[in-house]
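quick one: sequence and predicted model below, then my questions.
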Amino acid sequence: MTQEELIEEIKQLSVIDLSNLVSALEDEFGVSAAAPVAMTTVQGVAGTEEAAAEEEQTEFNVTLKEIGPNKINVIKAVREVTTLGLKEAKELVESAPTAVKEGLGKEDADELKAKLEGAGAVVAVE
């Protein structure tokens, strides 16, 4: 299979399947798909800057850890907060643990977490 053929196959994947593929590749090769962050620090100040960076996290990922007892309610909640159709939302919920939304602000992430937990899911904001 050529590189071009592989790319064409990947283009045919749904968002959920693509997310699962990325996760599987990360696990298989022990890498992260997150973009590397270049940091320049002055010695002696580095520890203080790192602590400040951790406190000032501005983007959060909402991860569905477990479906809980009300699978249908969780699927409905996922559909409400994403642009996914019924089939895609069901696949996403059934593939838990998985990211529901990434790169959200703190308030949006907390609202999403509350909505999914209200539907019976176990959710983490990272």
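Right, received. Where do you want to start? Residues are numbered from 1 along each chain as shown.

okay, CA-based contacts and neighbour counts for the rest of this
Noted.

tell me how far the helix or strand harbouring residue 48 lies from the chain's centre.
In the assignment (DSSP states H and E), residue 48 maps to helix 46-55. Using C-alpha atoms, centre = their mean, to the nearest Å, the distance from the centre of helix 46-55 to the centre of the chain it belongs to is 24 Å.

quick one: the helices in the protein?
Using DSSP state H, the helices of the chain run over 3-11, 15-29, 46-55, 71-81, 86-94, 106-118.

which positions within the fourth one qualify as buried?
I take that to be helix 71-81. For helix 71-81, a neighbour-count test (16 or more other C-alpha atoms under 10 Å) marks 71, 73, 74, 75, 76, 77, 78, 79 as buried.

want to compare, so here's the second one:
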Amino acid sequence: MSRAYPQFSTQILSMPTPENEPKVESVKLNRIVNDIANLNLIEVAELSALLRKTLNLPDTPMMAVSQSAPVAKEEEEEVAPKVVQTSFSVKLLKFDDSKKVALIKEVKSLMEGMNLVQAKKFVESAPTVVKGDLNKEEAEKLKEALVKVGAICEIE
């Protein structure tokens, strides 16, 4: 039986140059690099197809990275926990006019450094934020206290 062996070049191999000496580049490789650099996009695509055929390389999709990116993004969304709101604001929307005095007194007692005149102006400027940057429990307590004295509030 005869075996077919690949054809080997009879070119003599040269010794690699040491790291501290400048490397002498091959004229042949420089010419190939310059030729490739001067190709347009269509010629690059044709060259790529010809190389795959000549070297028997599998066809790989050009957009493989782009196609896998949305999948990874969807996985990240599933893995990432939902953002839980930790800071709340209590907003005074409106109030019962018959209970206005009680509401002003309550706002004065809840808001540090506010006198009666400031509390009156504050209540009359509704809708307005009473307090912000509260945890859920504090916001619920504040809303409950204001609702008891005739306010209509919401937690944001």
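Great, that's in hand. Keep in mind that this is a model prediction, so the values were computed, not measured.

between the buried residues of helix 71-81 of structure 1, which is nearest residue 60 of structure 1?
Each of these was checked against residue 60 of structure 1 using C-alpha to C-alpha; the closest is residue 78, at 16.9 Å.

wait, isn't the closest one in contact with residue 116?
Yes - assessed by C-alpha atoms under 8 Å, residue 78 of structure 1 is found in contact with residue 116 at 7.3 Å.

ok, and what's touching stretch 78-91 of structure 2?
By C-alpha atoms under 8 Å, 6 or more residues apart in numbering, the residues outside stretch 78-91 of structure 2 that reach it are 127-136, 139, 142-143, 153-156.

hmm, I was thinking of stretch 121-136 of structure 2
With contact meaning C-alpha under 8 Å, 6+ apart, stretch 121-136 of structure 2 is reached by 86, 87, 88, 89, 90, 91, 92, 93, 94, 103, 104, 107.

which of those sit farthest apart?
86 and 104 (28.2 Å).

what sits against the aligned residue in structure 2 for residue 120 of structure 1?
Counting by TM-score structural alignment, residue 120 of structure 1 lines up with residue 150 in structure 2. By C-alpha under 8 Å, 6+ apart, residue 150 of structure 2 lies in contact with 95, 96, 99, 100, 102, 103.

and stretch 73-93 of structure 1, how far apart are its ends?
Taking C-alpha to C-alpha, to the nearest Å, stretch 73-93 of structure 1 runs 11 Å from one end to the other.

again with stretch 98-109 of structure 1
Start-to-end span of stretch 98-109 of structure 1 (C-alpha to C-alpha) is 15 Å.

then stretch 52-65 of structure 2?
End to end - C-alpha to C-alpha - stretch 52-65 of structure 2 spans 19 Å.

structure 1: matching residues for that one?
Aligned using TM-score structural alignment, stretch 52-65 of structure 2 spans no residues in structure 1.

mind checking how far the residue of structure 1 positioned farthest from its centre is from residue 53 of structure 1?
Here structure 1 reaches farthest from its C-alpha mean at residue 44, the gap being 34.3 Å by C-alpha atoms, centre = their mean. Distance from residue 44 of structure 1 to residue 53 of structure 1, counting by C-alpha to C-alpha: 15 Å.
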